[in-house]
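Enquirer: Here you go, sequence then predicted model.
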Amino acid sequence: MALHEVRFPDDISRGARGGPERRTHIVELASGDEERNASWANSRRRYDVAYGIRRADDLAAVVSFFEARNGRLHGFRFKDWADHKSCLPSQTPAPTDQPIGTGDGTTTAFQLVKRYASGSQTWVRTIIKPVAGSVRIALDGIEQGSGWLVDTTTGVVAFDTAPAAGVAITAGFAFDVPVRFDTDALDVTLDTERLGSITSIPLVEIRR
């Protein structure tokens, strides 16, 4: 169904637990050797936001947010405080952070991506929910203050004029994760008038 362009409350998401998951099928052979196959080409993120609830007001905010999304029906934006920038968490996004394409004189649209590298291996993550006002673009290392627009619902950068052939296109940005609730029921416990808790509030990334 629809993904609502609204972000889960930041003060609650800051205390969430979770991160990326992958699906690997492992078969143990009679010899004791293993055969491993990746069932998913890309990772998917899961979170539990119950850990971020510290006050009864937080609890009320989550219940309201849950009801407005109709439980699992509609998706929304979520800030993953451990991974929400094109750069390291301690740094400020720069227009040269991530390569997103090379000009060919014809193509005007380029998808925002983030690369995760370790050793000789790199995984490229498609970024579809950049934060409005955070995106910076450079051509051959020179920041472009105009001549382009970014769609914050898809992460596609569109240039007024196609970058020339061979021109390196880079971007810096902050971004959200598209998620949905992974439950249709909230198990709320009210201990006193001011305190309350929910055992678990699972979220799962929506992949497209």
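Expert: That came through, no problem. Numbers count the residues shown, from 1 in each chain.
Enquirer: Please count neighbours and contacts with C-alpha atoms only from this point.
Expert: Noted.
Enquirer: Is it correct that Ile12 falls within a helix?
Expert: Yes - counting by DSSP: H, G, I helix; E, B strand; the rest coil, one finds Ile12 located in a helix.
Enquirer: adding another structure so you can compare the two:
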Amino acid sequence: MPLIPSFHEIRFPTGIAFRSSGGPERKTEVVTLGSGRETRNQRWADSRRRYDAGYGVRSLVDMNAVIEFFEERRGKLFGFRWRDRTDDGSVPPGSEPGPLDQAIGTGDGVKTVFQLAKTYGSVHAPYVRQIAKPVEGSVRVAVAGTEMAEGIAVAVDPASGLVTFLPGHIPPDGAAITAGFRFDVPVRFDLDQLAIDLSAFEAGAIPSIPLVEILP
């Protein structure tokens, strides 16, 4: 019997994730010239996040929870949600999302679907990151500064991050569309075997449980 879809809309145990390590990774090619000067080339247009959940495993109860989660995901096979406490919203940690936080598009009087996004930086080289896994119920959307009611003016898909304007509420030409939200990172296990050494674990050694972001 086939196992579909390839992504499970479930979050990795939050208590373990809070004590994990990791962050964004980029791939830059650096070529050093004979003069000692260098040239740099960006190989990836988007960053990709990597985490290690092993740092969050502090007990056999935690380890059992990871094993259960790993088995249900079939190792690398199924993706899942991960909360990155250092970067999980349209605003900095400790603040509440508002409908004006992030620009996600400009109306043209015709387009009805817009992708949630978060912009990093504002002056030198802003980076726009697609947000595909918003937290359900956390998204607030505004058109030209006026908040739109979810379910009446807009519909938000928590599995894709797509914002759809409903009939009678299509953004007019030139109107700025903004949004605020909480979000998870889509990830998968980056291994198909959990190598657990109980003697080492009980002596304080931290198991390695690598996770890698699934880019949209």
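Expert: Arrived safely, thanks for sending. Computed from a predicted model, the values in this text were never measured in an experiment.
Enquirer: Superposed, what's their TM-score?
Expert: For these two chains in superposition, a TM-score of 0.95 is obtained (TM-score structural alignment, normalised by the length of structure 1); 207 aligned residues with a C-alpha RMSD of 1.7 Å.
Enquirer: Which parts of structure 1 are helices?
Expert: 10-13, 56-68 (DSSP state H).
Enquirer: Mind checking the ones you listed for the one nearest to Pro178 of structure 1?
Expert: Of all those, helix 10-13 sits nearest to Pro178 of structure 1, with 13.5 Å by C-alpha to C-alpha.
Enquirer: Would you format the helices of structure 1 as CSV with mean neighbour count included?
Expert: Written out in CSV, the entries for those read as follows (neighbours: other C-alpha atoms under 10 Å):
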stretch, mean neighbour count
helix 10-13, 17
helix 56-68, 16
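Enquirer: quick one: what's aligned to Arg72 of structure 1 in structure 2?
Expert: Here Arg72 of structure 1 is matched to Lys76 in structure 2, going by TM-score structural alignment.
Enquirer: What residue in structure 2 is paired with Asp48 of structure 1?
Expert: Mapped onto structure 2 by TM-score structural alignment, Asp48 of structure 1 lines up with Asp52.
Enquirer: Number of residues surrounding the residue nearest to its match when sequence neighbours are not counted?
Expert: Leaving aside its chain neighbours, Asp52 of structure 2 sits nearest to Pro210 (4.4 Å; criterion: C-alpha to C-alpha, 6 or more residues apart in numbering). If you count neighbours by other C-alpha atoms under 10 Å, Pro210 of structure 2 ends up with 17.
Enquirer: Hmm, Arg49 and Pro210 of structure 2 touching each other?
Expert: No - contact criterion C-alpha atoms under 8 Å: Pro210 of structure 2 and Arg49 do not qualify, at 10.8 Å.
Enquirer: which residue numbers in structure 1 go with stretch 182-196 of structure 2?
Expert: Against structure 1, stretch 182-196 of structure 2 falls on residues 174-188 (TM-score structural alignment).
Enquirer: Give the buried residues for that stretch.
Expert: By neighbour count on 16 or more other C-alpha atoms under 10 Å, the buried set for stretch 174-188 of structure 1 is Ala174, Phe175, Asp176, Val177, Pro178, Val179, Arg180, Phe181, Asp182.
Enquirer: List just the nearest of these to Thr192 of structure 1.
Expert: Phe181 (26.3 Å).
Enquirer: for the closest one, what are its contacts?
Expert: If you count contacts by C-alpha atoms under 8 Å, 6 or more residues apart in numbering, Phe181 of structure 1 has them with Phe66, Gly71, Arg72, Gly75, Ile201, Pro202, Leu203, Val204.
Enquirer: Spatially, which residue comes closest to the equivalent of His8 of structure 2 over in structure 1, not counting chain neighbours?
Expert: Matched to structure 1 by TM-score structural alignment, His8 of structure 2 sits across from His4. Using C-alpha to C-alpha, 6+ apart and skipping residues adjacent in sequence, the residue nearest His4 of structure 1 is Phe76, 4.9 Å away.
Enquirer: So which residue is dead centre in structure 2?
Expert: Per C-alpha atoms, centre = their mean, the C-alpha nearest to the average position across structure 2 is that of Val185, at 2.4 Å.
Enquirer: Check the gap between that residue and Pro13 of structure 2 for me.
Expert: 13 Å (C-alpha to C-alpha, to the nearest Å).
Enquirer: Likewise for Ile104 of structure 2?
Expert: Noted for Ile104 of structure 2: a distance of 30 Å to Pro13 of structure 2, by C-alpha to C-alpha.
Enquirer: circling back: okay, now the residue lying closest to the residue nearest to the centre of structure 2 once chain neighbours are set aside: neighbour count?
Expert: With sequence-adjacent residues excluded and distances taken as C-alpha to C-alpha, 6+ apart, Val185 of structure 2 is closest to Trp82, at 5.1 Å. Neighbours of Trp82 of structure 2 under the rule other C-alpha under 10 Å: 24.
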